[in-house]
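In: from the sequence below, what's the structure:
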Amino acid sequence: MTPEDAAASTASSRDDAVLALLRAVRDFGDAHDRMNGALKHGMDMNITDLAALRLLIMREERGVAVTPADMSRHLRISTASTTKLLDRLSAAGHVVRVPHPTDRRALVVELTDHARSEFFRLFGQRLAAMREAFAPFSDDELRAAARVLDATAGAIDTE
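Out: Just a heads-up that it's a prediction; the model follows:
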C-alpha cells in the first residue's frame, strides 16, 4: 500500500467514524425528543414549561440560583413570556418565587417539592435505564463520551 493509499484509507475511516457519530447524535436527539414529549404529557405542560423545570433541576444540582432573567436568556423568550411562564408554573404548584439570597431587589425561582417529585417520578425510570446502559463502559469511555456530548452541545448551541 502506498502512503497515498494509507492516507486515503485513514481519511475514509475517519469520515465513517464521524458519520456514525453524527447518526448516533441524531438518534439520541430523536429519543430525547420522544422522552420530553412523554414528560410534558405526563406533567400536563408545554415544552417550554418542561425546559424551564429542567433548567431549574440542572442549576439546583450545581447549587446555582436562577432568576427570571436567567430563565429568559436560557429559554430565549421575552421577559413578558417568562412572567407568563412563571405565573403558569406557580399556579400549577411547580415553582415559587423567593427573595434572592444576596440581592434584595431580585427574585429567584425555585422548584417546589411537588414538582421535583413529579419530575423524578416520571423521569426516574428512564434515568435508571440510562445508568444501566452505561454499566458496561469503563470510566475512561464514559469520560470520553461526556467530552463528545459536551462538544456536540457547544457546537449546536452557539448563542
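
In: could you use CA atoms for every contact and neighbour count after this?
Out: Fine.

In: does the spatially most central residue of the chain count as helix, strand or coil?
Out: With distances taken as C-alpha atoms, centre = their mean, Arg54 lies nearest the centre of the chain, 6.6 Å away. Three-state assignment for Arg54 (DSSP: H, G, I helix; E, B strand; the rest coil): helix.

In: need the three-state assignment for Asp44.
Out: coil.

In: gap between the residue nearest to the centre of the chain and Glu4?
Out: Going from Arg54 to Glu4 by C-alpha to C-alpha, to the nearest Å gives 50 Å.

In: over to Asn46?
Out: 55 Å.

In: over to His74?
Out: Distance from His74 to Glu4, by C-alpha to C-alpha: 48 Å.

In: settle it for me: which of these two has more neighbours?
Out: His74 (13 against 9; other C-alpha atoms under 10 Å).

In: now the other sequence, so there's something to compare against:
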Amino acid sequence: MENRAADETGDPISENLYRVGLTAGSSDLLDASGVSEEAIDEIAELMNALARLREAESRLSEASRKYMRLSEQDMRALHYLIVAKRQGEIVTPGMLATHLRISAASTTKLLNRLERDHHIVRHVHPRDRRAFMIEITPETEASAKQTVGRQQARRFYAAARLTSSERAAVTRFLTDMTNEISLRGADWADDPSAPRAAPPEE
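Out: Down below sits the predicted model:
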C-alpha cells in the first residue's frame, strides 16, 4: 500500500516501516495466526499512519522549541503551568518535579533558568508561607498560545470530523494500544544489569 511519507520524501523504506515483521502466522516478534494477509496490510497502513502522526508531532515540537528557544523539558513545564492556570490550580516545585519525573535539584535548576529568562515567576504560596507557587508570565503564555498552542489545537478538527461511534472506536483502539505497549511486566525496562546506550559526548 502506498504511503504518504514515501511520496513526500521519495524514501521507499518509509512505506514498509511497519510492514516488516507483520506476516500471516508467527514470527520472531508476534503471533499473527488467524490474521489474513489483507488484514495485515490494513494493520500495517494503520501503524504507518500512527508513525506519520508521531513524526508530525515531533516536527511541531522541534519547531516550537526553536521558536520559544527552550528545551523539550522547559516546554513540558510551561504547558503544565498553562493547564494549571486554566484550571485554577496552584503549582508547587514538587508538583512540577513529579510531573516531569526529575529530582528536586533538577527542578530548581529548571525554575532558575525559566525565571531568569522571564518565562515564570515564583510567589510565596498563599496557604503555606514556607512554600512557593509557580506561575507562567503573561508574555510567555500569550506567545505559547498564539503559536504552538494554536497549532496543537487543530487536532480538534480531525476529531470533530468523526462520528460519535468513530470517536469511540478510535478512543478504544488508542487506549487498547497504550495498554499493549505499557512497560508493565517488561522486565528488561527495569533491569539494572541491562546494557545501556553510551551517553552522547560533550
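
In: alignment lookup: the residue nearest to the centre of structure 1 to structure 2.
Out: Matched to structure 2 by TM-score structural alignment, Arg54 of structure 1 sits across from His79.

In: quick check: its match vs Glu180 of structure 2, distance?
Out: Remark: distance between His79 of structure 2 and Glu180 of structure 2 (C-alpha to C-alpha) = 27 Å.

In: ok, now Met47 of structure 2?
Out: In this view, Met47 of structure 2 and Glu180 of structure 2 are 14 Å apart by C-alpha to C-alpha.

In: what do you get for Ser58 of structure 2?
Out: 22 Å.

In: and for Glu135 of structure 2?
Out: If you go by C-alpha to C-alpha, the gap between Glu135 of structure 2 and Glu180 of structure 2 works out to 37 Å.

In: more neighbours: those two, which one.
Out: Neighbours per residue, other C-alpha under 10 Å: of Glu135 of structure 2 and Glu180, the larger number sits with Glu135, 20 against 10.

In: dump the residue contacts of the residue lying farthest from the centre of structure 2.
Out: Computed with C-alpha atoms, centre = their mean, the residue of structure 2 farthest from its C-alpha average is Arg129, at 34.7 Å. With C-alpha atoms under 8 Å, 6 or more residues apart in numbering as the criterion, no residue contacts Arg129 of structure 2.

In: over in structure 1, tell me which residue corresponds to it.
Out: That one, Arg129 of structure 2, aligns with Arg104 by TM-score structural alignment.

In: where does stretch 28-44 of structure 1 end up in structure 2?
Out: Aligned by TM-score structural alignment, stretch 28-44 of structure 1 corresponds to residues 53-69 of structure 2.

In: give me the buried positions along the matching stretch.
Out: 61, 64-65, 68 (16 or more other C-alpha atoms under 10 Å).

In: what is the neighbour count of the alignment partner in structure 1 of Pro93 of structure 2?
Out: Aligned counterpart of Pro93 of structure 2 in structure 1: Pro68 (TM-score structural alignment). Neighbourhood size, Pro68 of structure 1 [other C-alpha under 10 Å]: 18.
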